[in-house]
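Colleague: Sharing a model that was predicted from the sequence below.
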Amino acid sequence: MGHQHTTWLKSQLALNPCENVYLISLLEVTGTAQLNSPAGTLYGVFDGDRPVAAYWVGGNIIPVTASPGTNQVLAEMLNADGRYSCSLIGDRTIILDLQSRLNWGRARGVRERQPLLALSSDPVVEPDEAVVRATLDDLHTIYPASIDMFTKEVGFSPIEDGESNFLARVRGIIRCKNCYARISDTLPQGGPVPRWPATDRDEQVLFKADIGIRARRIVQVQGVWVHPEVRMQGLGAAGMAAVVKRTRDKGHTTVSLYANDYNEAALRMYSRVGFEQVGTFATVMY
């Protein structure tokens, strides 16, 4: 896509900001639809000179106002070029249709139904005041929690091929002030925090969540995790309420996230905080 398509792109992204927050954040930085960098490229599908759909193609493939017809156009290009993206993410109907048109072989994992949730008001449960931004001093306490979250959520370990890349990723999230956590050696009701196999530290993470994508008015939360020995005790809801409050206090009016439909405990927790479903995602991982 080119500079001349920027107005069209802005209008389409605004139709569903929770679904399109990643591209909204890119557009806010660059100011143009001509997005082409080592991280990825924004391609358009056109009816004559008029764009009818767009696709971000990088490590992830993300559709904008796509349809089965525009999926076929993209699939022909992707099949000819060969696979270099790791995952497809977006509206469930579009993503599963696109996957069916690709000859990339068996996917590593498919999350067919992921409720997309959003909250544009204050949380309805009391925030945990002990949840604060993590600092680099907390890196080696946060790191095992991040590994456990990724492994349980995605289905494979992020460090199975080595630790350096994932450690750098966690460090970057903390350095950019996008990780919120409650770190303590005691439980809220008193008593020591139970140990779990991934760490032998006295201070441990009880709750953590990352701001994975940040635009001016909306953010997407990722990497939500609660210490496995203290789950179902309200720490997740209070922690998420704190993340929502601190994020909204900084001017981001909407907090969004998506979760797997089989994670019923997490979905109940998000509902308690005040999140409501605004769409349904799917993720296909290669």
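Modeller: Nice, I can see it. Numbering: from 1, shown residues only.
Colleague: going forward, measure contacts between C-alpha atoms and count neighbours the same way
Modeller: Noted.
Colleague: Could you check how far the residue nearest in space to the middle of the chain is from Leu15?
Modeller: Among the residues of the chain, the one closest to the centroid is Gln222, at 4.3 Å (C-alpha atoms, centre = their mean). From Gln222 across to Leu15, the span is 22 Å (C-alpha to C-alpha, to the nearest Å).
Colleague: now do Thr30
Modeller: Counting by C-alpha to C-alpha, the gap from Thr30 to Leu15 is 20 Å.
Colleague: Over to Asn165?
Modeller: From Asn165 to Leu15 the distance is 35 Å (C-alpha to C-alpha).
Colleague: Check Val244 too.
Modeller: Taken as C-alpha to C-alpha, the span from Val244 to Leu15 is 23 Å.
Colleague: Return the set of buried residues in stretch 22-41.
Modeller: Buried residues in stretch 22-41, counting neighbours by 16 or more other C-alpha atoms under 10 Å, are found at 22-27, 32-35, 41.
Colleague: got a list of what the residue nearest to Arg175 when sequence neighbours are not counted touches?
Modeller: In this structure, Arg175 finds its nearest non-sequential neighbour in Leu136, 6.5 Å apart by C-alpha to C-alpha, 6 or more residues apart in numbering. Going by C-alpha atoms under 8 Å, 6 or more residues apart in numbering, Leu136 touches 171, 174-175.
Colleague: Tell me which entries of these lie within helices.
Modeller: 171, 174-175 (DSSP state H).
Colleague: Quick check: of those, which has the highest neighbour count?
Modeller: Neighbour counts for the ones in helices among the contacts of Leu136 (other C-alpha atoms under 10 Å) peak at Ile174, which has 22 neighbours.
Colleague: thinking that residue is in contact with Leu139, fair?
Modeller: Yes: the pair Ile174 / Leu139 is scored as a contact, 7.5 Å apart, by C-alpha atoms under 8 Å.
Colleague: Would you mark the buried spots in stretch 63-79?
Modeller: 63-67, 70-72, 74-75, 78.
Colleague: what does it rub up against?
Modeller: The contact list for stretch 63-79 (C-alpha under 8 Å, 6+ apart) reads 12-13, 20, 45, 52-56, 89-91, 94, 97-98, 101-104.
Colleague: and the comparison structure, right after this:
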Amino acid sequence: MTYPNFAELLDQDPLVNLFVRNRVDATRLQSRWLGGQILGYFEDDELISACHAGNNIIPVQATPRAIKAFSEHLLSERIRPSSIVGPRDAVLPMWNLLEPRWGPARSPRLDQPFMVIDRDSALAPDPRVRPVLMDEFEILYPACVAMFTEEVGVNPEIGNRSGYRARVAQLISQGWSFAIIEDDEVIFKTEVGAATEYGCQLQGVYVRPDLRGRGIAGPAIAAVVQQVRRSVAPLVTLYVNDHNTAARRTYERAGFQHTTTFASILL
């Protein structure tokens, strides 16, 4: 499997495949940087589907036959990832095959609207939102840990604290971390987790718990969209748990539209 052929496959759905394309562009498929491998499924020497197989399992344009083949390979490799993430119509059939050996899931998230905005929000942007400075790392970091722990159910400092700190620092250094910081307190924050020339994906949206329900998130997200579209990529994406109605309504008010559905199996 060559990089150009794989890039063409990813570009069949450039927003849904954005995370994997970001990883591939950054690593050029060199396994020591990729942190895993890319599995390819071929028919008549043509690349039909692929799968990112590392800490995260992410199917790409996966057909039913490819899903079966990928699942059999993953089971034979005896790996144990932390999650399976991607389009629901690929993740759920894959999980049905993997669950007897890998289950039960710690947190199955079977309905996650994937949302996209391709223009500035109609909401007035909060002028306090700005890129985080590197010397604000220690101010931002506790909010990142709190958000990750709340959302994923695992403290990211357990097991690989240095790795998580490095990732937070990397996003700040790239200009991909945005926040409202007042009196050395994080009011709101989010990051661009991945980006390509087509679009980018927001992650880690957080409002300080005691300030939730006050309408902070909508204008803050509008400000992030405005800034990110000028500095990172023209389209902005994210995905959210279906049961998180408050977050969904916030994104909808900001102008995000539900375009497809993801699923995540946290192991």
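Modeller: Looks like it came in fine. Quick caveat: nothing in here was measured; it's all calculated off a predicted structure.
Colleague: Mind checking the TM-score on these two?
Modeller: The TM-score (TM-score structural alignment, normalised by the length of the second structure) is 0.92; 263 aligned residues with a C-alpha RMSD of 1.7 Å.
Colleague: hang on, the earlier thing: tabulate the ones in helices among the contacts of Leu136 of the first structure (TSV), appending distance to Ala266 of the first structure.
Modeller: Shown next, in TSV, are these (distance: C-alpha to C-alpha, whole Å):
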residue	distance to Ala266 of the first structure
Arg171	25
Ile174	23
Arg175	27
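Colleague: Specify which member of these is nearest to Ser121 of the first structure.
Modeller: Distance to Ser121 of the first structure, by C-alpha to C-alpha, is smallest for Ile174 among these, at 25.6 Å.
Colleague: which residue in the second structure lines up with the closest one?
Modeller: Matched by TM-score structural alignment, Ile174 of the first structure corresponds to Ile172 in the second structure.
Colleague: wouldn't that match be in contact with Val132 here?
Modeller: Yes: applying C-alpha under 8 Å, one finds Ile172 of the second structure in contact with Val132, separated by 6.1 Å.
Colleague: Mind listing the shared neighbours of the two?
Modeller: What both Ile172 of the second structure and Val132 touch, as defined by C-alpha under 8 Å, 6+ apart, is an empty set.
Colleague: Glu264 of the first structure -> the second structure?
Modeller: Under the alignment (TM-score structural alignment), Glu264 of the first structure maps onto Thr245.
Colleague: now the helices: where do they sit in the first structure?
Modeller: Under the criterion DSSP H, the first structure contains helices at 6-15, 21-30, 68-81, 92-101, 139-154, 164-175, 235-249, 264-273.
Colleague: Which stretch of the second structure lines up against the longest one?
Modeller: Going back to what we said before, that points to helix 139-154 of the first structure. Aligned by TM-score structural alignment, helix 139-154 of the first structure falls on residues 137-152 of the second structure.
Colleague: ok, residues contacting that stretch?
Modeller: Against stretch 137-152 of the second structure from outside (C-alpha under 8 Å, 6+ apart): 154-157, 165, 168-169, 172, 184-186, 189, 204-206, 208.
Colleague: which of these tops the neighbour count?
Modeller: Counting neighbours by other C-alpha under 10 Å, Lys189 leads the contacts of stretch 137-152 of the second structure with 28 neighbours.
Colleague: wait, doesn't that residue sit right on Ser177?
Modeller: Yes: with contacts counted by C-alpha under 8 Å, Lys189 of the second structure reaches Ser177, the gap being 7.5 Å.
Colleague: hmm, back to that, looking at Val244 and Leu15 of the first structure, which one has more neighbours?
Modeller: Comparing Val244 of the first structure with Leu15 by other C-alpha under 10 Å, the one with more neighbours is Val244, at 26 against 12.
Colleague: when you align them, which residue in the second structure goes with that one?
Modeller: When the second structure is aligned by TM-score structural alignment, Val244 of the first structure is paired with Val225.
Colleague: Then Met285 of the first structure?
Modeller: Aligned by TM-score structural alignment, Met285 of the first structure pairs with Leu266 of the second structure.
Colleague: quick one, what contacts its match?
Modeller: Taking C-alpha under 8 Å, 6+ apart, we find Leu266 of the second structure in contact with 82-84, 105-109.
Colleague: what about the first structure, which of those residues hold up?
Modeller: Among the contacts of Leu266 of the second structure, the ones still in contact in the first structure (both residues aligned by TM-score structural alignment, their matches' C-alpha atoms under 8 Å) are 82-84, 105-108.
Colleague: Of those, grab the buried ones for ChimeraX.
Modeller: Only the buried members of these enter the following ChimeraX selection, criterion being 16+ other C-alpha under 10 Å:
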select :83,84,108
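Colleague: Among the kept ones among the contacts of Leu266 of the second structure, which ones are in strands?
Modeller: Counting by DSSP state E, the part of these found in strands is 83-84, 107-108.
Colleague: show me the contacts for Gly105 of the first structure.
Modeller: Applying C-alpha under 8 Å, 6+ apart to Gly105 of the first structure gives no contacts.
Colleague: Under the alignment, what does it map to in the second structure?
Modeller: Taking TM-score structural alignment, the alignment pairs Gly105 of the first structure with Gly103 from the second structure.
Colleague: What's the separation between its match and Leu97 of the second structure?
Modeller: 10 Å.
Colleague: if I line the two up, what does Cys51 of the second structure land on in the first structure?
Modeller: Aligned by TM-score structural alignment, Cys51 of the second structure pairs with Tyr55 of the first structure.
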